[in-house]
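Let's see this in three dimensions:
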Amino acid sequence: MEKSDFTYTYSKSRSQFGKQCFFSDRGPEMMESIPSDKTLGKNFILKNPIHQALQKSKNFSEHEVNTFRAEYVNAGINHVEGGWPKDINTADAEATQRYRRKIEKDDAYVHCVMHLSHDMEHYILQNNAINVYQKYFTDVDPAPPIEKSSCRTVNVYRDQNTIKRPITFLSWSADNGARLAATHCDLEFHTATAEQCTHSYIWDIENPNKPQLVIIPHSPLCCLEFNPRDPNTLVGGLLSGQVAAFDIRRGSKPYEICPMHQAHRDPVRNVLHINSKTGTEFFSSSADGQVKWWDTRKLSEPTDSMIIDPVKVVGEEQCVKRALGVSCLEYETTIPTRFMCGTEQGLVIGGNRKGKTPIERLPGRYAAHLGPVYALQRNPGFVKNFLTVGDWTARIWSEDCKESPIIWTYFHRAKLTDGAWSPLRFSLFMTTRWDGCLCCWDILRKQTAPVVTAQLCDEPLTKLRPQDQGRLVPCGSSKGAVYLVELSENLGVSAKNDKLLLTNMFERESKRERILEARMRELRLKMKVKSGQQGAGGGGGATGDQTSGSDQDVLDAEVDYRQIVEREAKAQQAPPTVDHILENTE
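Model prediction:
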């Protein structure tokens, strides 16, 4: 092909190339006009509906190709014994032994063995090397992980009412702790009104947005307890002093309630199920100083009652006027006839339901606290030891030592409101404080301070109730919120030797307290004898000196107290020093 076929000659001059275009406005111009033909309308055919397929994209085809598959075969050889001549029967032990002796007598046998021994020793040592993928020391128990004790808030369940009411009681259901019952009631005399909300709630712990069931009694609930045998039934104590039975399957209203003339005179503070064949019996307590036993099948009257009036003289009758108001109850299923109650006067009284006389029915008495006992619970692993919480301290007691506790905490700046043992870790107990803190104490790890202190909220915490599995601890506040706290793994289980160490600790501390009690009894007896001798010899002069001496002791104590308060107030106002910062860090 020639080059001239691809050329073109322009007839314009070069100056006309690339000249700028100028545009201007102009009117419309009719290029063509095609009039409509009405006769063609007769040929129009209306189609309804019309289906028309349009495809704008390109067509692609799909192809499948199978490649040759590689086949793998695993084959192995089990070499038992070989290298024998054909004329030797390997099954005949005598023939093989005779052939071995023949070979061993050959001179080349020794040189061959010495030559092969070096390679064989190398392979043996190589085979005995440690396999990095093999699990060694499987028979040795794994060491417990070194984990820092901690806790975190999992969920928050809030009061659905506009006017927030304090949490007065918490209870777990028996179906592995899937549901949590919380009662809301304002027990303050001046703030309680007839129009206050009576709702309490049962929560599904997985859903903090809406309660699973709203309990609606005619009077606010002060306490609500799940039946340990039936997760659908509950018993509760009302602000009016009545007790009622609830069934989740029947709805929000109680299906059984006791009459007013059989009820307590004051609000029911505690209800607990007892170990019975039917699983329907429980007992309740109130600030009126009475403990009553009930059966949910017939709440028209109590099956038994007891007045908490610890008489001192044999034959003296108990009286309701002298009864001590009960603030908390404790019941251990392994001791079905015995119970314990904490009073508003700071005493812990042990009761025996099967006692015949007043002294036999209230055999034990412990001066526990300066004010009301807010919590009382036996250790789940050591039922002879129990925990009490009141005023500003938590104390651990033994039934053998009635004059003083065996272990106690320091006096906190904030009032303690509740406490409980961990169900699985027997050395751990938890307390709630008025400043919104949750404290976890492990007496085997540290006795001078809690192992974990968590600030859950700014308002006071009023109640706590650990789950039976040990790691979940709900804490109720004075503003109607329930904070579900999850403890770290090391606080939820017991170590291997914890029970043995705790047994030795309780026995050692109980023995020490018994020795001190015996010594104090001796000193009191000597003082009594000495004061009796002085009274017989000197008349009434010694009494006046003793009274003046006691007054001086009181004045000295007041001065010391004021000095301590002023010193602590100055320490709080002063800027923190380096030593103080290091001490708080430790």
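
switch to C-alpha atoms for all contacts and neighbour counts from now on
Fine.

Leaving out the residues flanking it, which one is nearest to the residue positioned nearest the centre of the chain?
In the chain, the residue lying closest to the centroid (C-alpha atoms, centre = their mean) is residue 472, at 2.0 Å. Spatial nearest neighbour of residue 472, excluding adjacent residues (C-alpha to C-alpha, 6 or more residues apart in numbering): residue 486 at 4.7 Å.

With residue 448 instead?
residue 409 (7.1 Å).

The one you found: neighbouring residues, count only.
16 (other C-alpha atoms under 10 Å).

same question, the one 5 residues further on
Residues lying near residue 414 (other C-alpha under 10 Å) number 16.

Against residue 434, how distant is it?
Residue 414 sits 6 Å away from residue 434, going by C-alpha to C-alpha, to the nearest Å.

again with residue 562
Taking C-alpha to C-alpha, one finds residue 562 at 24 Å from residue 434.

Show me what the helix or strand encompassing residue 328 is packed against.
Element membership for residue 328 (DSSP states H and E) is strand 326-331. Counting by 3 or more C-alpha pairs under 8 Å, 6 or more residues apart in numbering; DSSP states H and E, the packing neighbours recorded for strand 326-331 are strand 268-273, strand 281-286, strand 338-343, strand 373-378.

for these, which one sits closest to residue 442?
For these, proximity to residue 442 was assessed by C-alpha to C-alpha; strand 373-378 is nearest, at 15.8 Å.

residues in contact with the closest residue to residue 330 other than its chain neighbours?
Leaving aside its sequence neighbours, residue 330 sits nearest to residue 340 (C-alpha to C-alpha, 6+ apart; 5.1 Å). Listed by C-alpha atoms under 8 Å, 6 or more residues apart in numbering, the contact set of residue 340 reads 329-331, 348-351.

before we move on, the earlier item: ok, which of the helices and strands packed on strand 326-331 comes nearest residue 536?
Among the helices and strands packed on strand 326-331, the nearest to residue 536 by C-alpha to C-alpha is strand 338-343 (40.3 Å).

tell me the angle that closest one makes with strand 373-378.
160 degrees (axes from the mean of the first three to the mean of the last three C-alpha atoms, to 10 degrees).

more neighbours, residue 562 and residue 434?
Neighbours were counted for residue 562 and for residue 434 using other C-alpha under 10 Å; residue 434 has more, 20 against 10.

isn't the more buried one right next to residue 463, touching?
No. Using C-alpha atoms under 8 Å, residue 434 and residue 463 do not qualify as a contacting pair, with a distance of 10.6 Å.

Could you also give me the structure for this next sequence, so I can compare it with the first?
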Amino acid sequence: MMEIVYVYTKIRSEFGRQCNFSDRPAELHVDIVPDPSLAENFIEKNPIDVFVQVSKDMSEHEANTERFKTETRGINHVEGGWPKDINANDLEHTIRYRKKVEKDENYVYTLMQLGSLMEHCIKQNNAINIYEEYFDDKEESVERFIEPSSAKTINVFSDPNEVKRTVSHISWHPDQGRKLAISYCCLEFQRAADNMSYESYIWDLENTNKHDMVIKPVSPLLCLEYNPKDSHILAGGCYNGQMGYWDTRKGSQAVEIPTIEVGHRDPVYKIIWLQSKTGTECFSAASDGQVLWWDIRKLSEPVERLILDVTKKDDPDIAYGAVSLEFESTMPTKFMVGTERGVVILGNRKGKVPAEKIVSTFTGHHGPIYAVQRNPFYPKNFLTVGDWTARIWSEELRDSCIICTKCVMKLYTVCASKTMADCLPVVLTEAQQHFSSIHQVSVLTRKMKKHLQMRCLRGRQNGRRFWKHVNVSYVQKNVLNLNKERRWKAKKSMRRRQLSTKLQRLRKHSLKLLKKKERDLRWRRKKWTNRKREHQRKMMMRRMSTKWRMQFETAASTE
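As a prediction, the model looks like this:
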């Protein structure tokens, strides 16, 4: 291949003067003598501040070392260590070879070396307990940091109508958990606008811009519930006292609605589906003092009717209006109703007469009971919310509640925890609904003594991490209000626990001292025995040496 070369030519004189370098001593070319007259143009500065940095001079060096390559490989470990002529799968060959190795002299020597190492490790494990807690008897002086409860807003669903309405109820989809039905209603009497919509909506969590489906009732819906056995069917209670059911496969209109004459006379506040074989039965409660059982296959009239008359005379004029309703699937015959007068009514569906249907009543609230919830672990215990207080009750104690909180403004609803038996979240309601993914919430628990945070949260039915905010306005703290007798009992039980813990610590300490004394005593006995044996051996050696010397002298004298 031909190499390409470029040659540039230039005259020597165009390069400039040639530089000739040589070694020679220093020469003085210019000497400027100082002029004193120039000093009059300047003013002497006295004193003078001079800043000097006294930090050490540091240097930084970087070196790029040789890169070390690593590689991960898998190893299939099998039995090895056998010579090539020995088949490890042949039992006779391996037994014969083992006997041959055991007869070798080095085999015993190797085992003795390994035995001493194993003995040292075993003694070390017996002497030191790596799991022992040495300072468990002392209280911790450092306060633990408790992370405050927090929630992240994922989606916000707003009423698409011009006139905004209050969210009255929310129901999760029983199967997918991605959809939810929201009912809207204005509960202010005679203050609803003329152009206010009656529609409620089904929303999709992944699409907040537009609703998934419209529910068109004849009157604003106060409650809307999915059927747990058929996710296409929803039951709702209207403001005019009617109830009906919708099928999402058949459109937005109701499939069937009973006539006003056979239904409630006041707004239907709650509808709950029953755990039946057909999955078509439900019951509703309203402020007209009635609880009606329905079968959606035949809505011409209710299957059963109960008048909430605590005198058990079945008089609708003195019946208590129902605001909340509770039903536990593990107790299919029992149900609870929270009334407007602050009374919780425990009912039994198997009763044939009104006296048998109303089992007992629990009186304690001074206003409407907005929520009733049983404890999923201990169904006989339940929680109620009313007159801005939360109360824990037991079916066995009907005279008064077990625990009561102080008055908290806007305390309306409650939900029991399905994972912690002693936790019952109390919620505050009054704002726009949100949906949040939350890992930790502050709840009302019977074990807490400090302030409690209250949030409007309710878990999805399938137990995932989504919660719902039902009209949340603010978070307000609350403390348990125990009377003097209960406080005295609590202090007494606390003292008993403290005494028991102190006794346990003393027992542990005494056991440790006894063990230490036993070890010291054994060590002293062993040491004394060794000294005694050593002394006896020395005395024996002295006697033997004296005897041998005398025999030697006797033999020498005879010779």
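
Superposed, what's their TM-score?
Taking TM-score structural alignment, normalised by the length of structure 2 as the basis, the two superposed chains have a TM-score of 0.59; 382 aligned residues with a C-alpha RMSD of 4.4 Å.

re the thing from before, what span of structure 2 is the strand holding residue 328 of structure 1 aligned with?
The alignment of strand 326-331 of structure 1 onto structure 2 (TM-score structural alignment) covers residues 322-327.

Quick check: residue 517 of structure 1 touching residue 403?
Yes. Residue 517 of structure 1 is in contact with residue 403 according to C-alpha under 8 Å; the separation is 7.2 Å.

Which neighbours do those two have in common?
Residues touching both residue 517 of structure 1 and residue 403 (C-alpha under 8 Å, 6+ apart): there are none.

just to revisit the earlier point, the residue nearest to residue 448 of structure 1 corresponds to which position in structure 2?
Matched to structure 2 by TM-score structural alignment, residue 409 of structure 1 sits across from residue 405.

mind listing what residue 174 of structure 1 touches?
Neighbours of residue 174 of structure 1 in contact, by C-alpha under 8 Å, 6+ apart: 226-231.

Most neighbours among those, which one?
residue 226 (25 neighbours).

How much space separates that one from residue 178 of structure 1?
Taken as C-alpha to C-alpha, the span from residue 226 of structure 1 to residue 178 of structure 1 is 12 Å.

for residue 392 of structure 1, same thing?
Distance from residue 392 of structure 1 to residue 178 of structure 1, by C-alpha to C-alpha: 33 Å.

Contact partners for residue 221 of structure 2?
Taking C-alpha under 8 Å, 6+ apart as the test, what residue 221 of structure 2 contacts is 168, 183-185, 198, 200, 236-239.

Still touching in structure 1? Go through these.
Mapping the contacts of residue 221 of structure 2 onto structure 1 (both residues aligned by TM-score structural alignment, their matches' C-alpha atoms under 8 Å) leaves 183-185, 198, 200, 236-239 still in contact.

Can you lay out the residues you listed as TSV showing neighbour count, distance to residue 378 of structure 2 and secondary structure?
Below are those laid out as TSV (neighbours: other C-alpha atoms under 10 Å; distance: C-alpha to C-alpha, whole Å; DSSP: H, G, I helix; E, B strand; the rest coil):
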residue	neighbour count	distance to residue 378 of structure 2	secondary structure
183	26	31	strand
184	23	34	strand
185	24	34	strand
198	18	40	coil
200	24	36	strand
236	28	30	strand
237	28	30	strand
238	26	33	strand
239	22	34	coil
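
one step back: how near is the residue nearest to the centre of structure 1 to residue 466 of structure 1?
Distance from residue 472 of structure 1 to residue 466 of structure 1, by C-alpha to C-alpha: 6 Å.

I'd guess residue 189 of structure 1 is in a helix, am I close?
No. Counting by DSSP: H, G, I helix; E, B strand; the rest coil, residue 189 of structure 1 is not part of a helix but coil.

Please report the number of neighbouring residues for it.
Residue 189 of structure 1 has 7 neighbours, counted by other C-alpha under 10 Å.

And for the one 3 residues further on?
The burial count assigned to residue 192 of structure 1 is 11, neighbours taken as other C-alpha under 10 Å.

Now do it against residue 7 of structure 1, distance only.
For residue 192 of structure 1 relative to residue 7 of structure 1 (C-alpha to C-alpha), the value is 109 Å.

Could you do residue 185 of structure 1 as well?
With C-alpha to C-alpha as the criterion, residue 185 of structure 1 and residue 7 of structure 1 are 105 Å apart.

and what of residue 80 of structure 1?
93 Å.

residues in contact with the closest residue to residue 153 of structure 1 other than its chain neighbours?
Of all residues beyond its chain neighbours, the one nearest residue 153 of structure 1 is residue 485 (4.4 Å), with distances taken as C-alpha to C-alpha, 6+ apart. Contacts for residue 485 of structure 1 (C-alpha under 8 Å, 6+ apart) come out as 151-155, 472-475.

Nearest to residue 449 of structure 1, out of these: which one, please.
residue 151 (16.3 Å).

Residue 486 is in contact with the closest one, correct?
Yes. The pair residue 151 of structure 1 and residue 486 qualifies as a contact (C-alpha under 8 Å) at a distance of 5.6 Å.

The stretch 51-200 of structure 2: strands as residue ranges?
152-156, 166-172, 179-185, 200-204 (DSSP state E, counting those that start in this stretch).

Identify the residue of structure 2 aligned to the residue nearest to the centre of structure 1.
Using TM-score structural alignment, the partner of residue 472 of structure 1 in structure 2 is residue 466.
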